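>>> this one's structure only:
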């Protein structure tokens, strides 16, 4: 219980300071999203949080609303603009998630919140990633990010659940900064981000 309180205090202080210090940058990115992609400037989606409980996650938009002749949205890789690629490669699209941290729905560090439909596809071991709050960054993100397979990412997520310490969180945040500067592991080969998870091959 003490460790959970400590992590929450760390999240509140860290996210609060980040919002204050980065507010000019957040405002600039919001303006650029509006100018390049139009409204809305935020991408919102229901994601599973602690225990799989759904919450609304906020990000800056990175994709256009381009559609085919039948009015259907084009594939992600065709809607991801050069500007959107820049936001993703610098992780600037993640800045609105600081509000999710303030609200207590996310943590600065933890397994990334994925899609609700994946919940029924996890093995019992993989589902343990939801024993902690999802994070803006995580152990999998600093060890390969989207260049990893789903199974590799989930193993790293569960390792984090079993080995969390405040020192580990600080280390992950530092490594995240280095990853952002180097723009490593932004997407899987042949995909705008990651291919869809369809369940583990080993069941």
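Arrived safely. From a predicted model like this one, the values you see are computed outputs, not experimental measurements. Numbering: from 1, shown residues only.

>>> contacts and neighbour counts: CA atoms only from here.
Fine.

>>> and residue 153, that's in a strand?
No - counting by DSSP: H, G, I helix; E, B strand; the rest coil, residue 153 is located in no strand; its state is helix.

>>> What residues does the nearest residue to it once chain neighbours are set aside make contact with?
Counting by CA to CA, 6 or more residues apart in numbering, the nearest residue to residue 153 once its immediate chain neighbours are dropped is residue 140, at 5.3 Å. Residues in contact with residue 140 (CA atoms under 8 Å, 6 or more residues apart in numbering) are 111, 153, 154, 156, 157.

>>> go on, residue 200?
Neighbouring residues of residue 200 by CA under 8 Å, 6+ apart: 121, 122, 123, 150, 151.

>>> what's around the closest residue to the third one other than its chain neighbours, how many residues?
Here the nearest residue to residue 123 in space, its sequence neighbours aside, is residue 203; by CA to CA, 6+ apart that works out to 6.7 Å. Here the count is done by other CA atoms under 10 Å, and residue 203 has 8 residues near it.

>>> cool, and residue 198?
12.

>>> Look through the protein and report the residue furthest from the middle.
Using CA atoms, centre = their mean, the residue of the chain lying farthest from its centre is residue 69. It sits 31.8 Å away.

>>> Second structure for comparison follows:
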């Protein structure tokens, strides 16, 4: 209950304080990338229940001759990279927090198709509401392996507290300013998760 009240107070305050930046970002996205301005995607939330996460669009809709979307690194524009560098594309997720779908701090919500690939231990990340930022984001973000990322997520689930959330939020601001760990090797974000070795044994 305290965590939820904290989420509501901070997210409403930030949404009001950052509203000029949000409006300007929306106008620039419309001018530089066209419509739609908002990218939304179904993600698993608490206990794996699906919801739509909101972000500002950072990529074009360019396709190949067969109509398939081109790779992310081709569709990601310089302007989109700027939005990602300073996490401006994530600002709309404050709306998800207000709706109760996200928390300010928690394991980042990933793709729905990853759900059957998790080990029993990795699936524990869904025992708490997902977050805009988390322990993995201030300890490597997209520059660490999936296994390391999940280990950090589970550590947070087992050690969560309001004091830890405050620490993570403060360190997140530092990470955003320094633009640490935005990309992994050879990818603009993270490579697709294919499951751990133990998922495929036997």
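Looks like it came in fine. All figures in this text were calculated on a predicted structure; none of them were measured in a lab.

>>> Map the residue nearest to residue 153 of structure 1 across to structure 2 for me.
Using TM-score structural alignment, the equivalent of residue 140 of structure 1 in structure 2 is residue 136.

>>> can you tell me how far that match sits from residue 120 of structure 2?
19 Å (CA to CA, to the nearest Å).

>>> can you give me the strands in structure 1?
With strands called from DSSP state E, structure 1 shows them at 42-48, 54-60, 107-109, 135-137.

>>> in the longest helix belonging to structure 1, what's buried?
Longest helix in structure 1 by number of residues (criterion: DSSP state H): helix 2-37. By neighbour count with 16 or more other CA atoms under 10 Å, helix 2-37 of structure 1 contains the buried residues 7-8, 10-12, 14-16, 19, 26, 29-30, 33-34, 36-37.

>>> so where is stretch 59-75 of structure 1 in structure 2?
Counting by TM-score structural alignment, stretch 59-75 of structure 1 sits on residues 55-71 of structure 2.

>>> Let me see the contact set for residue 125 of structure 1.
Counted by CA under 8 Å, 6+ apart, residue 125 of structure 1 has contacts residue 158.

>>> ok, residues contacting stretch 86-97 of structure 2?
Contacts of stretch 86-97 of structure 2 (CA under 8 Å, 6+ apart): 7-8, 11-12, 14-15, 22, 25, 53-58, 83-84, 102-104, 132, 176-177, 179.

>>> Mind doing that once more with 6 Å?
Stretch 86-97 of structure 2 is contacted by residues 11, 54, 55, 56, 83, 102, 103, 176 when judged by CA atoms under 6 Å, 6 or more residues apart in numbering.

>>> quick one: residue 146 of structure 2 from residue 191 of structure 2, how far?
Using CA to CA, we find residue 146 of structure 2 at a distance of 9 Å from residue 191 of structure 2.

>>> More neighbours: those two, which one.
residue 146 (17 against 14).

>>> Quick one: map the more buried one onto structure 1.
Here residue 146 of structure 2 is matched to residue 150 in structure 1, going by TM-score structural alignment.

>>> With adjacent residues omitted, what lies nearest to that match?
In space, and not counting its chain neighbours, residue 150 of structure 1 is closest to residue 197: 7.0 Å by CA to CA, 6+ apart.

>>> And for residue 69 of structure 2?
Closest to residue 69 of structure 2 by CA to CA, 6+ apart is residue 63, at 4.2 Å.

>>> State the distance from residue 49 of structure 1 to residue 112 of structure 1.
Residue 49 of structure 1 is 9 Å from residue 112 of structure 1, by CA to CA.

>>> Need the residues touching each of the two.
Counting by CA under 6 Å, 6+ apart, the shared contacts of residue 49 of structure 1 and residue 112 are residue 134.

>>> Identify the residues contacting the aligned residue in structure 1 for residue 98 of structure 2.
Applying TM-score structural alignment, one finds that residue 98 of structure 2 aligns to residue 102 in structure 1. Residues in contact with residue 102 of structure 1, defined by CA under 6 Å, 6+ apart, are residue 12.
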